[in-house]
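**Q** Dropping the sequence and predicted coords here.
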Amino acid sequence: MSSGGGSCVAAVDIGGSGLRVQVCRDGRPGPVRTAPGVRIQPGGIDVPTLALAARGLLAEEGGPQAPDVVVWSMRGLLFLADRVEVMRTVRSTLGAGRTVVVSDAVANLVGALGGLRPGAVMAAGTGAVAFGTDFGDTWRRVDGWGHVLGDVGSAAWLGLEGLRAALRAHDGLPDGSSVLLRAGVDAHGEPATWPRQVMNAPDAPERLAGFAPAVAGAAPADPVAAALCARAGQGLGDSLLAAAVGLEDPVLAATGGVLGAPVVRAALEERLTAQGRHLTPAVGGALDGARLLGAHLVEAGTLPTHAAYLLVG
């Protein structure tokens, strides 16, 4: 799918690990430029700062200051920001001819499936959210509740569970892992300092996610770590299946760094197989989805909209 002759589409994807911008001119994607990502403030996500950062990255691209279309894909759109205010801020700061504000769950689905196709996708990175839609009557999101209340199977969840297992070993409780305790000390210092590091820091989800590779790396030799990775995959599978409810013969896909852990991915696939489903390889991610949504708007002149998940202005 091209972005149309003579058009300029700017795709912006914002997650916990960073802000990414890619400009597509005349159907040709440019380089991906990055800046720091979401930081949760007491009032929610600081969208004006993110918009200014995106404008700076767009300025590095040169050429027309205002793209024809900007697609703004953002983590936390449903609960940590006012969608109308996000639209207003992005439109006024970036000045595009058309502005699309979309949940990263939708952008992930479009990117994974390579276009606006009915299906469901599990995005398992720092957080975890599953989303299924036919871009008509059914729009279904599962999990994505954040590292305190949910995001089961995500990197933040796996890191948190790993640190909990480490502290159980420290306290001499059942189901603890001395392997993870040593890894936790190497990563974060003495256990007495861990609560402040992962409870009060504005980047707590990213700090927790940073410990997930240690849990995955310990899984081949440590039964506790292996069990945590298996639980992560099972939880991801359950969310993906729930997101697909109501869709007829949906395509299922999964993306995200946590799936690079073999035990996690195997447990996810086993969960789907038990229900007669299977994974289709993902074509791309959220940034690709944002670009494809922009291309569709240029070519078709319209997009399916939803008050919570996909706004066009």
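**A** Looks like it came in fine.

**Q** For the rest of this, base every contact and every neighbour count on C-alpha atoms.
**A** Fine.

**Q** before we move on, which element is R140 in?
**A** In the assignment (DSSP states H and E), R140 maps to strand 139-143.

**Q** Use this one as the comparison:
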Amino acid sequence: MDADTVRVGVDLGQGGCRALATHGPRTGRADTAGFWGADPDTLVVEAVRAALADLGPRPDVPVHVGVGMTGLNGQPPAVDRIRAGLRDLVRHGTLRVADDSVTAYLGALGPVPGAVVAAGTGVVVLALGATVARADGWGAALGDRGSGHWIGRAAIRLALRDHDHGRPGPLLDAVTAAFGPVEALPARWRDQPPTPEHVAGLTTTVADLARAGHDGARRIWDRAGRLLAESVTAAVRRSGPVGAEVPVAGTGGLFTATDLLLPPFTAALRAGLPQARPVPAAGDPLTGALALSDGRTTPTPLAALTVHVDLAAGVDIAEEVENR
């Protein structure tokens, strides 16, 4: 199939948009601004355009595009504008678009039952058992507990508390360096609030301080790990596990801080969900988006969460029929 088609995967997250195009052994890549950088549909189309350009000349073969998008909050995506933009790039092929929890799952575990927590600027959990269940993914204002944004916001609040108590220190210094004098923060949050990505930018500093022995920073990371485990436990219980063990994988930028996140995450996960078996993620959400572009290995419950259209015909395709 690879010799007769071009496959493109797109991972649109809050912190960036990545695309990978493949044709046989050749690849093309693109990295652009994330969800908050521009119109999401435009970002997806431009990422595909850049990845195809980086791939170089290609024969007149079908182009199959798989997209995982943040900001859908578990709802079916509207794909008309993406489809229209892609039809200016390719003559024929297919487009599959799903919530980024689906592509995170496919990348981390593939087509098997289990649970995946994707934690970067935001966080979402998807569990696949007797049914599919999702937890969190409510966005920065309403949820994303334990995410990069949550860590950054917790650090800001702790720094403001230190300021109130007359306790200067490296955390307060970091917040001032990132956002300006703390006395001006209320007005800034009211008049020009920073994006979740900007707030999550403090995560690296909080990690460095935790490793250096800062008690407050370490407590923030410990709480983040426990919150992520709570969301996994909730999703698995609702999905109805189908085996004696439930593989659980973590993916996203937050899980690169394994020394800080994994101990509290694993301890809380095993306490709340004894049948959980933590496993390393096989791949990232971009890998999952590329798998979605194919569609042949997408389990039916996840395929039902995917909008699939033919780029040439411009009509919806029933995934359930295709996957029988």
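**A** Now that the structure is in, tell me what you want to look at. Fair warning: this is a prediction, and the values are worked out from it, not measured in the lab.

**Q** Got a TM-score for the pair?
**A** Scored against TM-score structural alignment, normalised by the length of structure 1, the superposed chains reach a TM-score of 0.84; 295 aligned residues with a Cα RMSD of 2.7 Å.

**Q** Which residue numbers in structure 2 does the strand holding R140 of structure 1 align to?
**A** Counting by TM-score structural alignment, strand 139-143 of structure 1 falls onto residues 132-136 of structure 2.

**Q** By how much does that stretch deviate from structure 1 on average?
**A** Overlaying structure 1 shows stretch 132-136 of structure 2 at a mean distance of 0.8 Å from the equivalent residues (mean Cα distance after the TM-score superposition for structure 1).

**Q** got a list of contacts for that stretch?
**A** Stretch 132-136 of structure 2 has contacts (Cα atoms under 8 Å, 6 or more residues apart in numbering) with 74, 123-127, 143-145, 231-232, 234-236, 238-239, 301-302.

**Q** Could you write me a PyMOL select line covering just the buried ones among the residues you listed?
**A** Buried residues among the contacts of stretch 132-136 of structure 2 (16 or more other Cα atoms under 10 Å), as a PyMOL selection:
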select buried, resi 74+123+124+125+126+127+143+144+145+231+232+234+235+236+238+239+302
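
**Q** Show only the entries of the contacts of stretch 132-136 of structure 2 found in strands.
**A** 123-127 (DSSP state E).

**Q** Show the contacting residues for L297 of structure 1.
**A** So L297 of structure 1 contacts L303 (Cα under 8 Å, 6+ apart).

**Q** Tell me the helix or strand right after the helix or strand that V48 of structure 2 is a member of.
**A** Per DSSP H and E: V48 of structure 2 is located in helix 40-55. Counting by DSSP H and E, the next helix or strand C-terminal to helix 40-55 of structure 2 is strand 63-69.

**Q** what's next to that following strand, contact-wise?
**A** With Cα under 8 Å, 6+ apart, strand 63-69 of structure 2 has contacts from 5-13, 44, 90, 92-104, 285-286, 289-294.

**Q** Over to stretch 152-162 of structure 1?
**A** Residues from elsewhere that reach stretch 152-162 of structure 1 (Cα under 8 Å, 6+ apart): 124-128, 143, 147, 150-151, 180, 205-213, 215, 225, 228-229, 231-236, 257-258.

**Q** In structure 1, what sits opposite R81 of structure 2 in the alignment?
**A** R81 of structure 2 maps onto T89 in structure 1, by TM-score structural alignment.

**Q** wait, is its match part of a helix?
**A** Yes. T89 of structure 1 forms part of a helix when assessed by DSSP: H, G, I helix; E, B strand; the rest coil.

**Q** quick one: it and V69 of structure 1, what's the gap?
**A** According to Cα to Cα, to the nearest Å, T89 of structure 1 stands 15 Å off from V69 of structure 1.
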